[in-house]
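J.: Got a sequence here, can you model it:
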Amino acid sequence: MSPGSSGLNVLLLAAVVMCALSVVSSQHKARKLFIELQKEKEHAQQMEVEWGQLQLELSTWATPARVEKIAARQLQMQLPVNGQVRFIRVEPNGQTDKQP
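T.: Presented below is the predicted three-dimensional model:
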């Protein structure tokens, strides 16, 4: 063996060790990111379930029968009789035409 090849061997050994450490480090990062991705997917799934529940709750709270019942009981509102209803037509030029 020549004296120069010993230094080359040490340099190559250092390069191999650095590459091995780099591979281990990148795999560790990849695993951490994958775990984080799985947690975020689970969180997104939970949010989808909650969104569906909120949509269902909204449709329940906004049913016309419920709104009418609350309007009558709590706000003392009543449906207008025929004589109380008036229609107003807006013409394209901005003028209004009131009809009884």
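
J.: rest of the way, CA atoms for contacts and neighbours
T.: Will do.

J.: and the longest helix for this structure?
T.: Determined from DSSP state H, the single longest helix within the chain is helix 3-61.

J.: can you give me how far that helix is from the chain middle?
T.: For helix 3-61, the separation from the chain centroid amounts to 22 Å (computed by C-alpha atoms, centre = their mean, to the nearest Å).

J.: Give the next helix or strand downstream of that helix.
T.: helix 64-73 (DSSP states H and E).

J.: got the angle for that next one vs helix 3-61?
T.: 60 degrees (axes from the mean of the first three to the mean of the last three C-alpha atoms, to 10 degrees).

J.: Please tell me how far helix 64-73 is from the chain's geometric centre.
T.: Centre-to-centre, helix 64-73 and its host chain are 32 Å apart (C-alpha atoms, centre = their mean).

J.: this one as well, want them side by side:
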Amino acid sequence: MMRLLLALLIVANVVSALLVVFARHEHRQLFVQLNKLQRERDELNIEFGRLQLEQATWAESNRIDQVARERIGMKFPEGAETVVIRP
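T.: The predicted model follows:
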């Protein structure tokens, strides 16, 4: 009877040790994945900031005016070219 109890305790101890090793290994893998995702998040935040700055630059009225003049030849009408229509 004592031998059986001792054998069960040894088996339970070995199983417990294996489960601890498995849990630590899984924890390490998840920690590495967390660090990778945090780096990815930081890179995406930097890229988002760059894109916001670029969008603000392209949306400036001076930039729009410059593109309209250079690419499609737009210009402000002269006083004689302006027609006012009243109801």
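
J.: before we move on, the earlier item: which elements pack onto the longest helix of the first structure?
T.: Applying 3 or more C-alpha pairs under 8 Å, 6 or more residues apart in numbering; DSSP states H and E, we find helix 3-61 of the first structure packed against no helix or strand.

J.: Val66 of the first structure matches what in the second structure?
T.: Rather than Val, residue 66 of the first structure is Arg. In the second structure, Arg66 of the first structure lines up with Arg63, judged by TM-score structural alignment.

J.: what's the neighbour count on its match?
T.: 12 (other C-alpha atoms under 10 Å).

J.: my read: it touches Gln55, true?
T.: No: taking contacts as C-alpha atoms under 8 Å, Arg63 of the second structure lies outside contact range of Gln55: 11.2 Å.

J.: shared neighbours of the two, which are they?
T.: When C-alpha atoms under 8 Å, 6 or more residues apart in numbering defines a contact, no residue borders Arg63 of the second structure and Gln55 alike.

J.: Find me the equivalent region of stretch 22-39 of the second structure in the first structure.
T.: Going by TM-score structural alignment: stretch 22-39 of the second structure matches residues 25-42.

J.: what's the mean gap between the matching stretch and the aligned bit of the second structure?
T.: Comparing stretch 25-42 of the first structure with its match in the second structure after superposition yields a mean distance of 0.6 Å (mean C-alpha distance after the TM-score superposition for the first structure).

J.: Could you list the residues in contact with that stretch?
T.: Counting by C-alpha under 8 Å, 6+ apart, no residue sits against stretch 25-42 of the first structure.

J.: for that stretch, which positions count as buried?
T.: For stretch 25-42 of the first structure, a neighbour-count test (16 or more other C-alpha atoms under 10 Å) marks nothing as buried.
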